[in-house]
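J.: take a look and give me a structure for this.
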Amino acid sequence: MPALPPSSPDNTASELDTGLHAQKMARIKAARDRMMATKEGEKGLVIVHTGAGKGKSSSGFGMILRCIAHEMPCAVVQFIKGGWDTGERRLLEAHFSGLCQFHAMGEGFTWETQDKERDIAAARRGWEKAKELIRNPAIRMVLLDEINIALRYDYLPLDEVLTFLREEKPPLTHVVLTGRNAKPELIELADLVTEMTLLKHPFRAGIKAQPGVEF
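T.: Predicted coordinates:
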């Protein structure tokens, strides 16, 4: 099809639409720049990833990889999936152990161990290691993977965790807590909370957990 001449009505409408779009984007940019000019502070964040949907741990590990890319020392404490051979664990231990400590403290989900006292002891060991790592101001981010499950089953005292995060976390250290059913008190304390919503999952269609997707 030959090009429309400059005076074509269709060309004029297209140019008008382009101009209006440019004006709209310029207004949005100006408003965004004004808003960003007021954001100058930095602080270590308490970040919660919760909800029934998939992606809570995955998002936490994505933040850990960002820290590694910025050469920021970081650490992971896994409270539940300690016995799993996960891709994240393989990658971090094999290639980034100099920047990221990895501590798998759990022994599996509570229905696998079927031993409450054993689960409580494992969670306690994980929390003691977590406190040690968080107290170290050289470590910029600590991921507490699936700690919300330990808190849900009362394997750890919620008040102790909240008090520690409120009073002992260094000012510039980020702490990420993942797992479904985050306690309301933890959500209230946190600076950033994301709830993963389940809309559809292959498990319900008979598809098992697969490498690269779930672990």
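J.: make it CA atoms for all contacts and neighbour counts henceforth
T.: Fine.
J.: quick one, helices of the chain?
T.: In the chain, the helices defined using DSSP state H lie at 9-37, 56-69, 87-95, 110-113, 116-135, 147-152, 158-167, 184-189.
J.: so can I have CSV of those showing distance to Ala104 and mean neighbour count?
T.: Formatted as CSV, the helices of the chain follow (distance: least, C-alpha to C-alpha, whole Å; neighbours: other C-alpha atoms under 10 Å):
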stretch, distance to Ala104, mean neighbour count
helix 9-37, 39, 12
helix 56-69, 14, 18
helix 87-95, 9, 14
helix 110-113, 15, 11
helix 116-135, 8, 17
helix 147-152, 12, 22
helix 158-167, 19, 14
helix 184-189, 23, 14
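J.: before we go on, could you also do this sequence so I can check it against the first one:
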Amino acid sequence: MPFNYSEKHYIFSRDNKVIKIARASYNTPNTDESYYIEKFSHDILISHNFPVVKIDKIYDKGELVDDFVVLEEEKKDGQVFYNKACETTILSQIATFIQQVAQIKSSSFGFIDRYGKSEHTSWTSFLKSLIESANPELKAELLAGFDIVPELTESAFILTDCNTANFIFNHGKLQYAIDIERPLWGDRNFIYGMIKARNRFMYQCVPTEINEELIDYYAKIYKYLFC
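T.: As a prediction, this is how the structure comes out:
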């Protein structure tokens, strides 16, 4: 039996390892790809000395379980917080981690694939592809305000999820990040729009010297990331 599960995955414990496998209704090519992307993400963060759980292997379909891709990673003990409104000291450490990993740079833009690449050659073209998913009224609003989006010559590693349950703590100190499966290359300011859209309590922990107008714009676009 799994010792934990989420909407999309069952989580099993085997010796000192964690095994993640999709629930049947989410056993899709997109979920399969997300496991390979997660391994790339963890590997690049570890190579830059960030505290991330090591993913040992991705088993192809049939290699460990028939018809399922399986992720195997280190098992780390600690405390996980599930409440968005947990202590400010916890939220601020997560916000700091998200900001620090944005120091990793690339020349690609958009969602990261299993090889660390993206299909877009500019940040603006990626965002316009997202805006196409918006309803007509919001699409018109976003396009009308698009001039605020900067032209970038390089991109930053952007986490698109600030779920507190994706971080393991020990005695109040952040020890490891887990489940980094949907990052993108883009404007580092996008992380503030993401945080504002997802957790208003964590947003109180971000720097005050940011472009609020741009952050509000990114917060509006954020909801269309995974349409």
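J.: superposing both, give me the TM-score.
T.: With the length set by TM-score structural alignment, normalised by the length of the first structure, the two chains reach a TM-score of 0.26; 100 aligned residues with a C-alpha RMSD of 5.8 Å.
J.: before we move on, the earlier item: and the helices of the first structure as CSV, adding distance to Gln101 of the first structure?
T.: Formatted as CSV, the helices of the first structure follow (distance: least, C-alpha to C-alpha, whole Å):
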stretch, distance to Gln101 of the first structure
helix 9-37, 34
helix 56-69, 11
helix 87-95, 8
helix 110-113, 25
helix 116-135, 9
helix 147-152, 17
helix 158-167, 20
helix 184-189, 25
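J.: out of those, which gets nearest to His174 of the first structure?
T.: helix 116-135 (8.6 Å; C-alpha to C-alpha).
J.: rewinding a little: which among the helices of the first structure is found nearest to Leu177 of the first structure?
T.: Short answer: helix 147-152, nearest of the helices of the first structure by C-alpha to C-alpha, at 6.2 Å.
J.: against which helices or strands is the closest one packed?
T.: Secondary-structure packing of helix 147-152 of the first structure (3 or more C-alpha pairs under 8 Å, 6 or more residues apart in numbering; DSSP states H and E): strand 174-178.
J.: and the strands in the second structure, which stretches?
T.: In the second structure, the strands defined using DSSP state E lie at 4-5, 9-14, 17-22, 55-59, 70-74, 105-106, 110-111, 155-158, 167-170, 173-177, 184-186.
J.: the third one: which residues count as buried?
T.: Just to be clear, that refers to strand 17-22 of the second structure. Buried positions in strand 17-22 of the second structure, judged by neighbour count with 16 or more other C-alpha atoms under 10 Å: 18-22.
J.: quick revisit: nearest to Thr50 of the first structure, out of the helices of the first structure?
T.: helix 56-69 (6.2 Å).
J.: neighbours around Asn170 of the second structure, how many?
T.: 12 (other C-alpha atoms under 10 Å).
J.: could you do Ser47 of the second structure as well?
T.: Ser47 of the second structure, neighbours per other C-alpha under 10 Å, totals 10.
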